[in-house]
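> Attaching a predicted model along with its sequence, questions to come.
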Amino acid sequence: MNINKVKIAGFSNIDNVELNLKKINSLIALNNYGKSNVIKGLDFGIDFINNSPKTRDKMMSFKPYIPYNKHIDNRAFEFEVELNTEINNEKFEIIYSYAFDWIKNDKEKGQIIISELLKIKNVAKETKFKTYIKRDITKANFLPSETARCSKDIKVDRNELVINKLQNYDDLFYLQIVDVLNEIDIASVDTLQNPDDLFKKIRIGDKENQIVKNDYSLSMSDARNSAFFIYSLMQKDVQMYELYKDAVLTLLPSLMDFEPIEVDLKEQFSFNDEERKLPLDFPEKIYDIRIKENNNNQQTSITSLSSGSQKIFYVISIAIAAEINKVPLLTYEELENSIHPGLLQKLLIILDNLLEYTKIVLSSHSPYLIQYLNFENIKIGVPNEKGLACFRELKKTKFKKLLSLADDENISVGDLIFEKMIENIHLDESFFNEMCS
C-alpha cells in the first residue's frame, strides 16, 4: 500500500488541508498555527475508520477536535485518502472518503456520518475510476458484482461505515480492497521534549503491558518499549539491526559501541521449592542498551546519555519498526527538539535511505528543516485574518527567486521564510501570495 494524498477538513482550526505525499514531507509554521492539528487530524481520520461504532460516537463528540472558530464552526469533518496497492499482481488506484457532522445542540442533527465514497481503478484495464460505494445522509449503496449496472442498497446506522460492513460479505469481488482500507495504519511520534523515560519503562497503553509475552517481537506496539524492540531486532533481523547500529553510530560519533542486553531476573535468583515444571513460567526480564563512549572508563546504561542522544536511538528504531511492519505513513512532531541542527540534516538523510515502504510527515517550527529538504516537500503555514490553519506549497517557478532573496539578505532560505511568517502576523500576505500556490 502506498498513500499518495490525504485531505482533512473541519477539524479543530483546519478548514481544508491537502497533503500530496512524497518520501519525506514537512509542515513548517510558527507555534500555534495548526501544524500539530494536521498530524492529529491524520491520526483521527484513520482511527475513525478502524474503530467500533460505539467509539465513533465518542469521536464525533470529542471536544478538543470540534471546530469552534466562528468561520468553520458548522463545518463537517471530512477525510479523504488516495492510495495505490497491488493485489494478485494487479495494480489498483483507490480513492476513499467519508464525512460526518459533529455533535450539535439539536440531538437529531449532529453526530452522524453524512457521506462515504469509494472509487477504484484497475490500472491495467481501466482509464477512469469506477464508483463502488456511494452514500449520503439518507441512503447507502455498494456495487455487488462486476456486471451490475446499478448499486445495491445497504443498511447502515448513523455511526457505521459501509467499508467496515462490507468485510462480512465473503463473496464480494473487491473484498481484498475493502480489507486494505480497513487495515490502513499510521504511526506517530510526539514532540519528545523530555525523552528520558523511553528506555526506563514500557510505553504501552490499554493494559497491553499485562499481556504475557514469551517471544521477541518487532511489532509497532512493542517498538514503544525501545530497549526490548532493539534487542528483538538483533535477535530476529540481523541485517536490519546492523543498518540500525550503523545509523546510530554515524549520528553519535562519541560512541565507540553499544549493544542491547536482556537480564532474566528469575535466572538470577530462585527459591528452593521452584523445581517443578510449570505450564507457564511468567517471564520477568529487563532490557537495557549498554553504551561504551570514547572517553569513559567503563560501560554505562543508555539512560546516562543526553536526551537528544536517547531520542536518536528512539526515532530511528520507530522508523525501522514502521518499515518492517509496512506502515505506510509515519509522523514526527518537532523532530528537531533536543537534536543539534547538524545532526538533524544527517538524520533526515539516514531516514530517507532506510525507508522504502514508509513515508514521513514532519511538523516543525525550525528554519533549518527548510534548507535540509527539497522545497517541493514542504508546506508553509501562512497566517490569515480568519485564524485558520492554512498550509501552502511553494511554487516551483519561485525556487530560484527565494534563493536569490535569501542570498541578497545574507541569510538562509529558512530564515527568510520565517522572517516573512513573523511579518505576516500583521496580515501582509503579499510575499506568500507571490511565492506559494
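Good, I have the coordinates.

> switch to C-alpha atoms for all contacts and neighbour counts from now on
OK.

> Quick one: the strands in the stretch 301-437 of the chain, in order.
329-333, 359-364, 378-381, 391-393 (DSSP state E, counting those that start in this stretch).

> Tabulate the ones you listed (a markdown table), appending mean neighbour count and distance to residue 347.
Supplementary listing: the strands of the stretch 301-437 of the chain in a markdown table, determined by neighbours: other C-alpha atoms under 10 Å; distance: least, C-alpha to C-alpha, whole Å:
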| stretch | mean neighbour count | distance to residue 347 |
| --- | --- | --- |
| strand 329-333 | 23 | 13 |
| strand 359-364 | 24 | 13 |
| strand 378-381 | 24 | 17 |
| strand 391-393 | 22 | 24 |
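
> I'd like those as CSV, with distance to residue 301 appended.
Compiled in CSV, the strands of the stretch 301-437 of the chain are given as follows (distance: least, C-alpha to C-alpha, whole Å):
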stretch, distance to residue 301
strand 329-333, 26
strand 359-364, 30
strand 378-381, 38
strand 391-393, 42
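
> Please identify which of those strands is closest to residue 318.
With C-alpha to C-alpha, the closest approach to residue 318 among the strands of the stretch 301-437 of the chain belongs to strand 329-333: 8.7 Å.

> for comparison:
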Amino acid sequence: MLSPVQAQTDHRQLDREFQAAVSDYNSGHFRAAAARLQKLVRELPDSFDVQELLGMAYVAQPQDSKATAHLEKAVQLNPKSAPARTNLATNLIRLGKLGPAEAEFKKAVELEPDSYDTVHNLGEFYVTAKKISEALPYLEQAQQLKPSSYDNGYDLSLACLHVGRVADARRQVADLLKQKDTAELHNLLAQIEEKDGNSVAAANEFQAAAHLDPSESNLFDWGSELLLHRTLDPAVEVFHKATGRYPNSPRLAIGLGMALYSRGNYDEAVKSLLRATDLDPADARAYLFLSKAYDSSPNQAEDVIQRFRRFAQLQPENARALYYYAMSLWKGRRVEDATLDLHQIEDLLRKAVALHPAYAEAHQQLGNLYSDQKKYTEAIPEYLKALERNPDLGDAHYRLGQA
C-alpha cells in the first residue's frame, strides 16, 4: 500500500504527464500526445479527461476507428457532457455510422437546448444527411440563439429554398448580405430568384457572384442561366471567357458548345464539344451534345467518329455509346463511300438494342438501316418496337407506312 506521500507524488507525476500531453495536442503534435495518453489511460482508465483527449488525439491524426472506443468511454464517464457527445457524434459520422451519430447529437441538444453550437450541429447534421425537413427547426432555433451567425444563416436559407419557402429564403439571404457581401450569397440568391421565376434577377445575381469570385463554378452557373433563357450572345461570351480562364474544365467546354450550337455556330460548337470529350472521355453528357451538334455540322466527321469510337471502347456495355458510334459512322460516310461498313453499323445498333431493349431511337435507326437496303422484313419489326416504346416518333410512323 502506498503511503500518502508516495500517492501524492504519483498523482503529481500523472498530472504532469497529462499536462504535457495537453501541450503536445495544442501544439499539433498529435502522435506524441497519443503516446503519452496511451500510457496514462492504463493508469487512469476512469479519467474522463484522459479518455476524451486520447480520443481527440486519434481523431486528429486521423485514426477514427481507434478514437471511437475512447470517446464512447468518455461519454460513459460523463454522460451529461454535451461537448463529449458532440465529439463522439462527429467521429461516428466520419465512420459512416449516421444513426448512432444522430442519437448523440440529439442527446447533446437535450443537455444544452440553449447552446447555439449544439443546436446548429444537429441542424448541420441533417443538412449533410439531406434530411432538410428535419434540419429546418434546428437551424431556425440556432438562428434565434445567434442571429449574427453566417454559417447557420446560409444553411437555413438553403434549407428554406429546398422545401419551397422561397420568401423566407430570400429574407434570410438579405439579412446575411447586410453582414457580408459574398459570392456564395449572391449565387444562392440567384437560385432563389430562379425558383421564383425571376429569370432576369437570377441572371443578375449569378453575374454578381461571378464578379465577386470568378470561380469555375460561378462562371458555369452564370453562363448556364443565360443559356437556359436563351440569352445566347451573352452566354457565348461568358462561356468563352470562362474556358479561357479554366481551359481544363469539361463542363465549361460543354457549356460553350451548347451556347454556340444554340446560336447556330455549328462548326465551332462541334470543336468545343470535341474538346470536352478529350478533357473527360468518360463524361456521357459531352457525347450527347456532340451527337446533336454533329447532325448540323458533318464537316469534322473523322474527328467526331474517332471520339465516338473511343467512347464505345471505353464503355462497351453502354447502349448509348454504341448508338452514337454507329450513327457517327453512318452520317460521316455517305452510302457510296467505299469505307462505309453497313455490317459494322448494323452490329453496333443490334448490340445497343440488346443492351437497352427500350431504346426507341436505336430501334428506329436499325429499321432505317434495313429499309435503306430494302430489307423491309427486318425493318418492320424494328419500327414497331420503336413505336411501342415511343409512339411520338413521327419518322418511324412514316417509314413504317413506306415499308
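Thanks, I have it. Everything numeric in this text was worked out from a predicted model, so none of it was measured.

> For the two chains, what TM-score is obtained?
Between these two chains, after superposing, the TM-score reads 0.24 (TM-score structural alignment, normalised by the length of the second structure); 166 aligned residues with a C-alpha RMSD of 7.2 Å.

> thinking again about what came up before, point out the one among the strands of the stretch 301-437 of the first structure that comes closest to residue 407 of the first structure.
When the strands of the stretch 301-437 of the first structure are ranked by proximity to residue 407 of the first structure, the top entry is strand 378-381, at 20.0 Å, counting by C-alpha to C-alpha.

> name the helices or strands packed onto the closest one?
The elements that strand 378-381 of the first structure packs onto, with contact taken as 3 or more C-alpha pairs under 8 Å, 6 or more residues apart in numbering; DSSP states H and E, are strand 24-28, strand 391-393.

> nearest to residue 287 of the first structure, of those strands?
strand 24-28 (31.7 Å).

> tell me the angle of the next helix-or-strand element following that closest one relative to strand 329-333?
Note on strand 24-28 of the first structure: by DSSP states H and E, the next helix or strand toward the C-terminus is helix 35-50. Between helix 35-50 of the first structure and strand 329-333, the angle comes out at 150 degrees (axes from the mean of the first three to the mean of the last three C-alpha atoms, to 10 degrees).

> moving C-terminal of helix 35-50 of the first structure, what's the next helix or strand?
Remark: after helix 35-50 of the first structure, the chain's next helix or strand is helix 53-59, criterion DSSP H and E.

> Going by neighbour count, which residues of that following helix are buried?
Residues of helix 53-59 of the first structure classed as buried under the neighbour-count rule (16 or more other C-alpha atoms under 10 Å) are 53, 56, 57, 59.

> can you put the residues you listed in a markdown table and add distance to residue 162 of the first structure?
As requested, the buried residues of helix 53-59 of the first structure are arranged in a markdown table below (distance: C-alpha to C-alpha, whole Å):
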| residue | distance to residue 162 of the first structure |
| --- | --- |
| 53 | 11 |
| 56 | 14 |
| 57 | 16 |
| 59 | 18 |
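
> closest to residue 26 of the first structure among these?
Minimum separation from residue 26 of the first structure among those (C-alpha to C-alpha) is found for residue 59, which lies at 26.6 Å.

> Look up how far residue 287 of the first structure lies from residue 42 of the first structure.
In this structure, residue 42 of the first structure and residue 287 of the first structure are 33 Å apart, going by C-alpha to C-alpha, to the nearest Å.

> and the biggest helix by length in the first structure, what other elements does it pack with?
The helix spanning the most residues in the first structure, taking DSSP state H as the definition, is helix 307-324. Helix 307-324 of the first structure makes packing contacts with helix 220-223, helix 226-236, helix 238-251, strand 329-333, helix 341-354 when contacts are defined by 3+ C-alpha pairs under 8 Å, 6+ apart.

> and the angle from that helix to helix 341-354?
Angle between the axes of helix 307-324 of the first structure and helix 341-354 is 10 degrees (criterion: the same axes, to 10 degrees).

> buried stuff in stretch 12-25 of the second structure?
Buried residues in stretch 12-25 of the second structure, counting neighbours by 16+ other C-alpha under 10 Å, are found at 14, 17, 18, 20, 21, 22, 24, 25.

> got a markdown table for those, with secondary structure and distance to residue 60 of the second structure too?
As requested, these are arranged in a markdown table below (DSSP: H, G, I helix; E, B strand; the rest coil; distance: C-alpha to C-alpha, whole Å):
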| residue | secondary structure | distance to residue 60 of the second structure |
| --- | --- | --- |
| 14 | helix | 23 |
| 17 | helix | 20 |
| 18 | helix | 17 |
| 20 | helix | 17 |
| 21 | helix | 14 |
| 22 | helix | 13 |
| 24 | helix | 12 |
| 25 | helix | 9 |
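
> mind checking which of the helices and strands packed on helix 307-324 of the first structure is nearest residue 47 of the first structure?
When these are ranked by proximity to residue 47 of the first structure, the top entry is strand 329-333, at 13.4 Å, counting by C-alpha to C-alpha.

> what helices or strands is that closest one leaning on?
By 3+ C-alpha pairs under 8 Å, 6+ apart, strand 329-333 of the first structure packs against helix 35-50, strand 186-189, helix 307-324, strand 359-364.

> Can you check what angle separates it from strand 359-364?
Between the direction of strand 329-333 of the first structure and that of strand 359-364, the angle (the same axes, to 10 degrees) works out to 10 degrees.

> re the thing from before, could you export the helices and strands packed on helix 307-324 of the first structure as CSV, including distance to residue 24 of the first structure?
Shown next, in CSV, are these (distance: least, C-alpha to C-alpha, whole Å):
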stretch, distance to residue 24 of the first structure
helix 220-223, 20
helix 226-236, 23
helix 238-251, 18
strand 329-333, 10
helix 341-354, 7
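
> what's the closest of these to residue 117 of the first structure?
Closest approach to residue 117 of the first structure among these (C-alpha to C-alpha): strand 329-333, 21.9 Å.

> So which residues of the stretch 201-350 of the second structure form strands?
Counting by DSSP E, counting those that start in this stretch, the stretch 201-350 of the second structure contains no strands.

> hang on, the earlier thing: pick the most deeply packed of the helices and strands packed on strand 329-333 of the first structure.
Among those, judged by mean count of other C-alpha atoms under 10 Å, the one packed with the most neighbours on average is strand 359-364 (a mean of 24).
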